[in-house]
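**Student:** Predicted model and sequence follow; I will ask about them next.
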Amino acid sequence: MFQNKRAIFALFVFVSVLFSRAFAQQDFKVNSGFEEHVFVKDELFIYEDKTGKLGINDILSETGDTLFKANRDHYPRNRNKESYYWVRVNINVLKNLNGKYVFEFYDQTTEFIEAYIPNEKGNYVKRVAGAQRPFNERLLGHKNYHFNLLNLKSGEQTCYFRVKSSAYINIIIVLRSIERVLNYAISEYFMFGLFYGMLLIFCLHNMLMYIAIKRKEYLIYVVYLVFVALFEMSSDGVAFQFIWPNLPSLNPYATGISLYCMGISALVFMLHLLHVKVKAPGFYKLTIFVIAFRTIFFLICLFIKPEWFIYKFIEFIPLSLCFIIGINILVKGYKPARFFVLAYSILMAGFAVRVLMVLGIARFLPGYVTYYSLSVCFILEMVFLSFSIGDQVRILKKRKVRAQDKVIQQMKINTSLKDKVNRELEEKVADRTLLLKEQKEELLKHKAIIEAQNETLLAVNQQLEAQKEEIANMNALLEKDNEVLKINIEEVTDARIHSRDIGFNEFVVKYPDKESCYKFLSEIKWRDKEYLCKRCDNDAFYPGKSPFGRRCSKCNYDESVLSGTIFQNSRIPINKAFYILLLIHKNKGEISSYQLSKKTGIRQSTCWQYASNYKDIIAQRNAVLKKTEQSDWMAYVLVE
């Protein structure tokens, strides 16, 4: 029984020692001969200070040591961006280092690092670095952060680091010798020179190509390369070192702005290179939507939520869209898309490696592979995108050559047709010329005939002119005879009118219609153009509304030719009214209404009525007319 208890106690002691060794912080033995060491896993102890108020004295207190917990990840991570993280590193100095070693932090986006490193007296010396401090405050002129180990004495030494970053980072701490740092820096900056030099060469080459052939794809590609360079320089810290070393406030924005511009220029370049609007209209609309969405997110980050710039994974959306559209257009048979798809396949692989590195999953890969993978992929992408542009230019050149060949062939055909048409035209012109000559000869013959006929016609015309003069003389004599005859006829007619037995048919020869009667009345009423307005005694007038009427030019009184005559208000034809007055006057009123009706063709009652009126007017006028000795029937026309 006692032996069993001893065995159980021995097992308990063994397990306790084993667990204490497992959970105790491992010391790293530092000797002056080594070059570098990366602290991982349980070589680091972590404490998350959520308040951010703890100082080095609090950490060095008796209770401070219990706050730290062993690191369970390969590299410590700031899982809470609002917290400050304390990192404890234990080293066992085997020999005095004489200040030849430094601690180095990789991630250039780390905003704040405080290092507490003991000196030869055992007192902790504070050193501060970070992306929010001017570049000239750094220990070494390098993009990484360095802290000197000073003159540490031999023995176990504990160093503390206080880290704060608004982005998710891996806290990678490396202990390096100064010689290793210098060699590493020379190699690293040499690689940077190669990378950015290649970018510059690509930019110049594509700019010259744009100037030469005026293809927009080259200019957009140059813009894309510029933003790729700015993104890489911002990510590597080179931009802060060489471009804005005294403006650390730009560091939180530089990567986000350059990443946005790089993504948008990549989408625009893809739209032009692959002719997405024509070859994939649906994807074209989707691309415009992604550009709008990415722009809105960028503006929110820039003006409202700058801390959202850390979500770089959003750039995977335009990257994937370019890749998918490239595959879609390649499947449709557009050959330049093959290099485009290959370029973006490599770039996506580089982004995948970078994401794995950030997540701490790519530990199995060498550090230089994970760190420089994206830069190498950018170089390969630029090469294949240049191939894609060149392939597009070659295709366009082939199309241009084919088009030129077609044009040349068509020109040959046109020349052949032109020669054929010219020959046919020449033959037709020759035939037409011969025909015109024949027609000209015929015309000359006809001209001679016409000239002979003209001479004959001229002789005939002369005879006709002579006969014309004779006819004109005869016409003049006939006109005189006609005038004499007309006068004689009028005299005979007037004589017949004054005879008692004149018929109506003879009477209408003198007064055939209303117009001739009105003219006669006008001449009687206004002899010698004597006119006086009945209203205003004005003697000026112009034609009135009724035939031969007169309108006063002053008061506009319109006087009819019948006004003031025996025929005023007469409803029978005026020439018949003339004839009735004539018959009554010649027969001295001794004619019946029946006879008047028979001679005029008017009803007897109407004739009786008019005869009665006329007899009364004649009786009234006779007293006046006897004094003037007027006995003509026309003397009874005017009653005023």
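**Tutor:** Cool, got the structure.

**Student:** C-alpha from now on. contacts and neighbour counts both.
**Tutor:** Fine.

**Student:** where along the stretch 301-450 of the chain do the helices fall?
**Tutor:** 316-331, 337-359, 367-498 (DSSP state H, counting those that start in this stretch).

**Student:** Just put those helices in a markdown table and tack on distance to Leu250 and mean neighbour count.
**Tutor:** As requested, those are exported to a markdown table (distance: least, C-alpha to C-alpha, whole Å; neighbours: other C-alpha atoms under 10 Å):
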| stretch | distance to Leu250 | mean neighbour count |
| --- | --- | --- |
| helix 316-331 | 24 | 18 |
| helix 337-359 | 23 | 20 |
| helix 367-498 | 22 | 14 |
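
**Student:** Next, format those as CSV and append distance to Tyr196.
**Tutor:** Compiled in CSV, the helices of the stretch 301-450 of the chain are given as follows (distance: least, C-alpha to C-alpha, whole Å):
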stretch, distance to Tyr196
helix 316-331, 22
helix 337-359, 17
helix 367-498, 10
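
**Student:** Identify whichever of those helices lies nearest to Ser249.
**Tutor:** With respect to Ser249, and counting by C-alpha to C-alpha, the nearest of the helices of the stretch 301-450 of the chain is helix 337-359 at 23.7 Å.

**Student:** helices and strands around the closest one, which ones?
**Tutor:** helix 316-331, helix 367-498 (3 or more C-alpha pairs under 8 Å, 6 or more residues apart in numbering; DSSP states H and E).

**Student:** Can you give me the buried ones in stretch 46-65?
**Tutor:** Buried residues in stretch 46-65, counting neighbours by 16 or more other C-alpha atoms under 10 Å, are found at 46-49, 56, 59.

**Student:** hold the first one in mind and look at this next one:
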Amino acid sequence: MWRVLQNCLLYVFLLCTVAPALAGGVLRLDPQAAGQRAAHQIDLLEDPSRILGLSDVQGPEYAERFLPASLVEGDINLGYSKSAYWLRLTVQAPQDHIIRNWLLELGFPALDHISAYIVDKHGWRAYQTGDMLTFDQRPYPHRHFIFPMLLDPGQITTIYLRVESQGTLTLPVMIWTEPALLVYSQSAYGLLALYYGMLLALALYNLLLFLSLRDPVYLAYVLFTVSMAIGQISLNGLGNQYLWPDWPAWGNVALPVGFALCGAFGTWFTRLFLHTRQTAPLYDRVLFGLGGIFAILAAAPLALPYQWVAVLVSLQGISFAVITTSIALFGLRAGNRSARWFLLAWSLLLAGILVMGARNLGWLPTNMLTTHAIQIGSALEMLLLSFALADRIHLAREEKEKAQSETLQAKESMVSALRQSEQLLETRVIERTRELAETNARLRISEARLTELAERDPLTGLANRRRLTEALYQALNQASDRHGEGALLLIDLDHFKPVNDRCGHEAGDRLLQEVARRLHACAGPMDTVARLGGDEFVLLLPPPQSRSTVETLADQLLVSLRQPVDTPAGRHDVSASIGIAYLPHDGHTPEELLKVADLAMYHAKDKGRDNWSRALATDTQP
């Protein structure tokens, strides 16, 4: 009994609510249709205050204010508005068909808040959805907003939709059977997959070209393509469904941010591709300014209301389309070969942007063409722009071949001139080579003489103090490495000064030369004979040496030096006093060894001259 009474009350209520709804007409559902557009049967009510509820719009005061949607053709597009809008739609299920499950689609994924109120077999159903909510809160898993309805055969019901959004209020409403929606969705998802596959292929292809050629125009196009994909994925609802289903805050702004970045990188690509900095500086500055505005708009959602940003991005998109086309035309008239393909490809995309901006502002009706204008334009643009990039590479190859041809001709002319002067140059080279060889020979002789002068005593030809010092350092190192002894013999002539004073310097020099010869005759091949100055000589015996051998050699030196020396002034008898120092026992530096040997030599003089003496223990003490 209660069930019957409940159904009676429900039908009475429906008659009360459906009667005013018939103003827009009843949409009779057709189970054979692939999908039914409901725009011509929808009544609209604007709610500027955004406070009306379902009970308010059902009441007599507002029910009569619903007006048929003002449409020429296509779907409802209210542009940008701060008002909330109520949509009222009356549908009737077919009388003689068993299908009861129907789906109402609101096919614009960028709407912020949607409330749906449907009376079906189970009574009132209320749904809350929109891109400000996570994807799992939707009543039906789809990129668009889908609302299920369970209708009995012949049932008439009124549907209320409340829509509020900061973006454009595009409201394409359709009714589907579930199988029909599934078939349509499969086709739509397949086409979108093909489209985004083309975007991905183009982005990867141009990225590889950038990595290979290091030309920034390819990087600009990659970034342009990626940012366009972000905006398109948000516009198509795939981002909210697959990429950021749990991030509605980003999903809400991804659409204007993506297209703002698309504009920023698009202006950069245009400047690089058309070389506007070199060919059209004024246009280049305009494009730079447009790109800067787009970049600011990409970050604007952080500070500005969404609606302001969306409107500005749409207006900028229209301005960008017009300006870029003008620049391409200018380049074409100026003979820029790249502008030909660029204009063909870019005009298609810009036409899509122009159509989308005009549709968002409500200047064009919403239909299949205007809704997917960017996808269509960008797909065609990608195909044509691939020709533009290929032509760009082909043009670079032609310029390279032309430059190579000119270079080859210049080389041939140079070769002809070089052949004429080849013999002359060869002769000059030979002469110059001979002169250089002679000069080098003279330099080597001079270098040898300088070295000889630097290390030899000019009177006797013996080593001088500098050469002796080097030999002493070598002997000290040998003594340290071989753990043996060397010896330094300091030889001072006795009574040389009277000979020099009485007979003259010529006789003295002759005597010194003879002494040097005798010392050299007594020395071994590895020994060093040096003259320190005046009548002082040194004989250095490198290690290893035994002290007995050293002392025997000292005796031989004394015997040799006792022999008379004939000079122009007569025969002279000389002798020598020898001081012996052992290294490294008596010193570790040349100075120490010479000092010790000098002391030992004076000991020999103190003993009566014409003998030798070793260093005493007191001589080696510091």
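**Tutor:** All right, it came through fine. Quick caveat: nothing in here was measured; it's all calculated off a predicted structure.

**Student:** Can I get the buried residues of stretch 46-65 of the first structure in CSV including distance to Thr295 of the first structure?
**Tutor:** Shown next, in CSV, are the buried residues of stretch 46-65 of the first structure (distance: C-alpha to C-alpha, whole Å):
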residue, distance to Thr295 of the first structure
Ile46, 39
Tyr47, 39
Glu48, 36
Asp49, 36
Ile56, 44
Ile59, 45
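
**Student:** Between these, which sits nearest Arg621 of the first structure?
**Tutor:** For the buried residues of stretch 46-65 of the first structure, the nearest to Arg621 of the first structure is Asp49 (149.7 Å; C-alpha to C-alpha).

**Student:** Which residue in the second structure aligns with the closest one?
**Tutor:** Alignment note: Asp49 of the first structure maps to Asp47 in the second structure; criterion TM-score structural alignment.

**Student:** Tell me who's in contact with that match.
**Tutor:** Counting by C-alpha atoms under 8 Å, 6 or more residues apart in numbering, Asp47 of the second structure touches 83-86.

**Student:** what packs against whichever strand or helix holds Ile114 of the second structure?
**Tutor:** Taking DSSP states H and E as the criterion, Ile114 of the second structure maps to strand 113-120. Judged by 3+ C-alpha pairs under 8 Å, 6+ apart, the packing partners of strand 113-120 of the second structure are strand 123-129, strand 145-150, strand 156-164.

**Student:** Which one of those lies nearest to Thr407 of the second structure?
**Tutor:** Short answer: strand 145-150, nearest of these by C-alpha to C-alpha, at 66.2 Å.

**Student:** Show residues contacting that closest one.
**Tutor:** 100-109, 116, 118, 120-122, 127, 129-130, 138-140.

**Student:** before we move on, the earlier item: how about the buried residues of stretch 46-65 of the first structure in CSV, adding secondary structure and distance to Ile317 of the first structure?
**Tutor:** Supplementary listing: those in CSV, determined by DSSP: H, G, I helix; E, B strand; the rest coil; distance: C-alpha to C-alpha, whole Å:
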residue, secondary structure, distance to Ile317 of the first structure
Ile46, strand, 35
Tyr47, strand, 36
Glu48, strand, 33
Asp49, strand, 35
Ile56, helix, 44
Ile59, helix, 44
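
**Student:** which one of these sits closest to Arg180 of the first structure?
**Tutor:** Closest to Arg180 of the first structure, out of all of these and judged by C-alpha to C-alpha, is Ile46, at 27.2 Å.

**Student:** if we can go back for a sec, can I get the helices and strands packed on helix 337-359 of the first structure in CSV including distance to Cys607 of the first structure?
**Tutor:** Compiled in CSV, those are given as follows (distance: least, C-alpha to C-alpha, whole Å):
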stretch, distance to Cys607 of the first structure
helix 316-331, 115
helix 367-498, 20
